[in-house]
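*Asks:* next come a sequence and a model predicted from it.
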Amino acid sequence: MFPGTPAADPDAEAGPAVDADADVDVSADVEALYRDGVTARKGAFTPEWADRLGEDIALAFEEARRRPGGAVGRGPNRYYVEIHPEQIRGFVDLVDHPWVRSLCAAVLGPDYRIVEVGFDVPLAGAVDQPWHRDFPMPEETRRERRYTSLAFNVTTVDTTPDMGPFEIAPGTQWDDGPDFAHGMFPPKADRARYEQRAVRKFPQRGDISARSALTVHRGTTNHSERPRPVLVLGVDGPEATNGDRHDTAVTRAYWQTLSDRVRRHLDCPVVEALTPVTQKHTIEGLVMGDA
């Protein structure tokens, strides 16, 4: 078994009590994404489902920290780890959830591609990150004000104010200028503008959020003694190239268990055996702890 892969659990794929084949009306979510840069689905899964996700992330995090390149620093006491889909028992539940599926199709088109599975772990003592976006603005967004990718986040804990909650500045996904360092970090002179707009998010176990990774955001200081692990699912539209920075793969045995509906959106190699991912999803200023 690949290190960091959970043992089979007959109840592991028990997902939401919804019609898995039905599409859902996401028009309000699309409007929120284009207005604020973020939206959410409360109670998409049960807390117990999120607890299993937390167990799988803890296992993968322990394995990743034991090897060079397994976990990349995102500032003091904060880590990012990219994993393979079959390292989490609820992968299919998540990517085939009607809300996730419908939102991806509505924003990115029917040929959207799942290109990233990973997680962020702000540990006790993690400090405020610099305001940032996750990559430079694509030309399609700059010229046409159109998204080419989405990022979904799933918490594994009930977030409280002392745990360093995620903070986002709504509407800043359209901010553009040559003074963004690396195309991602707004100048420090603009910090007050983002702080005035800032909204802290307190997701609970079972919630899913979706955002444009261009919306300026940061993790805040974790004053608690508890980590705040969050799963990250990255989805590209046909024009996006974020998949070039990721090494997601699935085994042939796992691929054969997937439905055609999931397979058609899973953009990764099918291999005989998995190789642990060496992280390359670095963000310069966050690695250094400052922008």
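*Replies:* Received, thanks.

*Asks:* please make it C-alpha for all contacts and neighbour counts, starting now.
*Replies:* Noted.

*Asks:* how near is the most centrally placed residue in the chain to residue 283?
*Replies:* Geometric centre of the chain, nearest residue: residue 232, 2.1 Å, by Cα atoms, centre = their mean. As defined by Cα to Cα, to the nearest Å, residue 232 lies at a distance of 15 Å from residue 283.

*Asks:* ok, residue 290 next?
*Replies:* 10 Å.

*Asks:* looking at the two, which one has more neighbours?
*Replies:* Remark: of residue 290 and residue 283, residue 283 carries more neighbours, 20 against 15, as counted by other Cα atoms under 10 Å.

*Asks:* is the more buried one in contact with residue 132, as I believe?
*Replies:* No. In this structure, residue 283 is not within contact of residue 132 by Cα atoms under 8 Å, at 9.3 Å.

*Asks:* can you pull out the helices in the protein?
*Replies:* Counting by DSSP state H, the chain has helices at residues 27-36, 47-65, 91-95, 98-108, 139-144, 191-197, 252-255, 260-263, 284-288.

*Asks:* identify each buried residue in the fourth one, please.
*Replies:* Neighbour counts using 16 or more other Cα atoms under 10 Å place 98-104, 106-108 of helix 98-108 among the buried residues.

*Asks:* related to what we said a few turns ago, quick one: which of the helices of the chain is nearest residue 217?
*Replies:* Smallest distance to residue 217 across the helices of the chain (Cα to Cα): 8.5 Å, for helix 191-197.

*Asks:* check which helices and strands that closest one sits against.
*Replies:* Contacting helix 191-197 under the criterion 3 or more Cα pairs under 8 Å, 6 or more residues apart in numbering; DSSP states H and E is no other helix or strand.

*Asks:* give me the residues contacting stretch 276-286.
*Replies:* Stretch 276-286 has contacts (Cα atoms under 8 Å, 6 or more residues apart in numbering) with 3, 68-75, 81-84, 129-130, 134, 185, 245-248, 291.

*Asks:* okay, now the one to match up with it:
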Amino acid sequence: MNSNVNQPMHFDIAEIMCGLYGDGIIGLKQAFTRKWVQSVREDIDRLFAEALQRPGGALPRGPERYYVEISPEQLRGFVDLASHPWVTTVCKAVLGPNYKIVELGFDVPGPGALDQPWHRDFPSPSETVIGRRLNSLAFNLTTVDVTEDMGPFEVAPGTQWDVFHGCEKGMFPPQTLYPRYEARKQKKMPQMGDISARSALTIHRGTANRSDKSRPVLVLGVDAPDARNAEKHDLQVTEAFYSTLPDSIQRHLNCRIVKTLEPIVQAHTIEGLLMAA
């Protein structure tokens, strides 16, 4: 058993499906050791500092809030994350055996980050609106013990199925629906080692960070074969790194294989988040 992994290898498929098709978010406490998470935080801090110096390297997602896409080989814990039995079980259960990893990055809500408007991360695809099927997932891993003043993530369970019109790209619900989300909202307070999986269509927001600490969160985006979120990202690995990966990870990577890593030009901008709610 991987020494970085704390949990047993068996998980209940019915429980996973019930959570993601019901609330739209599930989690696993202490999936990883705190020591492993500390190494992830070290990599994020270094990569964030580099991204801030590079044009387009860090996308703003509101005041004092940024998103950065990275390559798997820039994160020491990538193989552990991509092969964690809970992660692979959730992906296979919801997205099927041929799921694809399409995104790796991190959010950094720093001190002074404000409440975001309620939103989903991209428009609902027809597979969800008409077919009532989830074809993508986002895994989030906190690198800190979240406290009330650090701008916790808020989610409105069950809203991955909401349909609304007349708003920007189908991502930002009209304010007339805000009472629905306020009534349903749950504030998430994960600790180092915890991991969650959610439908990015579930209505959510980051809240104001009133502390003097940043709250970096690792993000892993995964698609079913018919989803098209890879078009918004540029996952890439070098030939040398790719050759070191086990087949169990290689076959699930939707990536470019390059000789040397190239600067990632991020395409998934969310203009509606650039102004505080």
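*Replies:* Great, that's in hand. None of these values were measured; they are calculated from a predicted model.

*Asks:* one step back: which one of the buried residues of helix 98-108 of the first structure is nearest residue 119 of the first structure?
*Replies:* Looking across those and measuring by Cα to Cα, the closest to residue 119 of the first structure is residue 100, at 17.5 Å.

*Asks:* that closest one and residue 94 touch, don't they?
*Replies:* Yes. Assessed by Cα under 8 Å, residue 100 of the first structure is found in contact with residue 94 at 7.2 Å.

*Asks:* thinking again about what came up before, may I see the helices of the first structure arranged in TSV, with distance to residue 240 of the first structure as well?
*Replies:* Formatted as TSV, the helices of the first structure follow (distance: least, Cα to Cα, whole Å):
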stretch	distance to residue 240 of the first structure
helix 27-36	18
helix 47-65	27
helix 91-95	19
helix 98-108	10
helix 139-144	9
helix 191-197	27
helix 252-255	24
helix 260-263	19
helix 284-288	21
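
*Asks:* who wins for proximity to residue 154 of the first structure among these?
*Replies:* Taking the helices of the first structure one by one with Cα to Cα, helix 47-65 is closest: 8.1 Å.

*Asks:* so the closest one matches what in the second structure?
*Replies:* With TM-score structural alignment applied, helix 47-65 of the first structure matches the range 34-52 in the second structure.

*Asks:* superpose on the first structure and give me the mean offset of that stretch.
*Replies:* The superposed stretch 34-52 of the second structure is, by mean Cα distance after the TM-score superposition for the first structure, a mean 0.5 Å from where its aligned residues fall in the first structure.

*Asks:* just tell me what residue 277 of the first structure corresponds to in the second structure.
*Replies:* Match for residue 277 of the first structure (TM-score structural alignment): residue 264.

*Asks:* let me see the contact set for the aligned residue in the second structure for the residue nearest to the centre of the first structure.
*Replies:* By TM-score structural alignment, residue 232 of the first structure lines up with residue 219 in the second structure. Residues near residue 219 of the second structure by Cα under 8 Å, 6+ apart: 103-107, 138-141.

*Asks:* same thing but at 7 Å, please
*Replies:* Applying Cα atoms under 7 Å, 6 or more residues apart in numbering, one finds that residue 219 of the second structure lies in contact with 104-106, 138-141.

*Asks:* any idea which of the residues you listed is the one closest to residue 150 of the second structure?
*Replies:* Nearest member of the contacts of residue 219 of the second structure to residue 150 of the second structure, counting by Cα to Cα, is residue 141, at 15.3 Å.

*Asks:* the closest one and residue 195 touch, don't they?
*Replies:* Yes. Assessed by Cα atoms under 7 Å, residue 141 of the second structure is found in contact with residue 195 at 4.7 Å.

*Asks:* residue 233 of the first structure and residue 118 of the first structure: what is the separation?
*Replies:* From residue 233 of the first structure to residue 118 of the first structure the distance is 7 Å (Cα to Cα).

*Asks:* next: residue 191 of the first structure.
*Replies:* Distance from residue 191 of the first structure to residue 118 of the first structure, by Cα to Cα: 28 Å.

*Asks:* can you check residue 228 of the first structure too?
*Replies:* Distance from residue 228 of the first structure to residue 118 of the first structure, by Cα to Cα: 14 Å.

*Asks:* of those two, who's got more company?
*Replies:* Counted by other Cα under 10 Å, residue 228 of the first structure and residue 118 do not tie: residue 228 has more neighbours, with 24 against 21.

*Asks:* that one: what's it in contact with?
*Replies:* Per Cα under 7 Å, 6+ apart, neighbours of residue 228 of the first structure: 121-123, 157, 163.

*Asks:* again, 8 Å this time
*Replies:* 121-123, 155-157, 159, 163-164.

*Asks:* count the neighbours of the alignment partner in the first structure of residue 66 of the second structure for me.
*Replies:* Under the alignment (TM-score structural alignment), residue 66 of the second structure pairs with residue 79 in the first structure. If you count neighbours by other Cα under 10 Å, residue 79 of the first structure ends up with 21.

*Asks:* report the contact partners of the nearest residue to residue 79 of the first structure once chain neighbours are set aside.
*Replies:* Excluding the flanking residues, the one nearest residue 79 of the first structure by Cα to Cα, 6 or more residues apart in numbering is residue 73, at 4.6 Å. Counting by Cα under 8 Å, 6+ apart, residue 73 of the first structure touches 79-80, 286-287.
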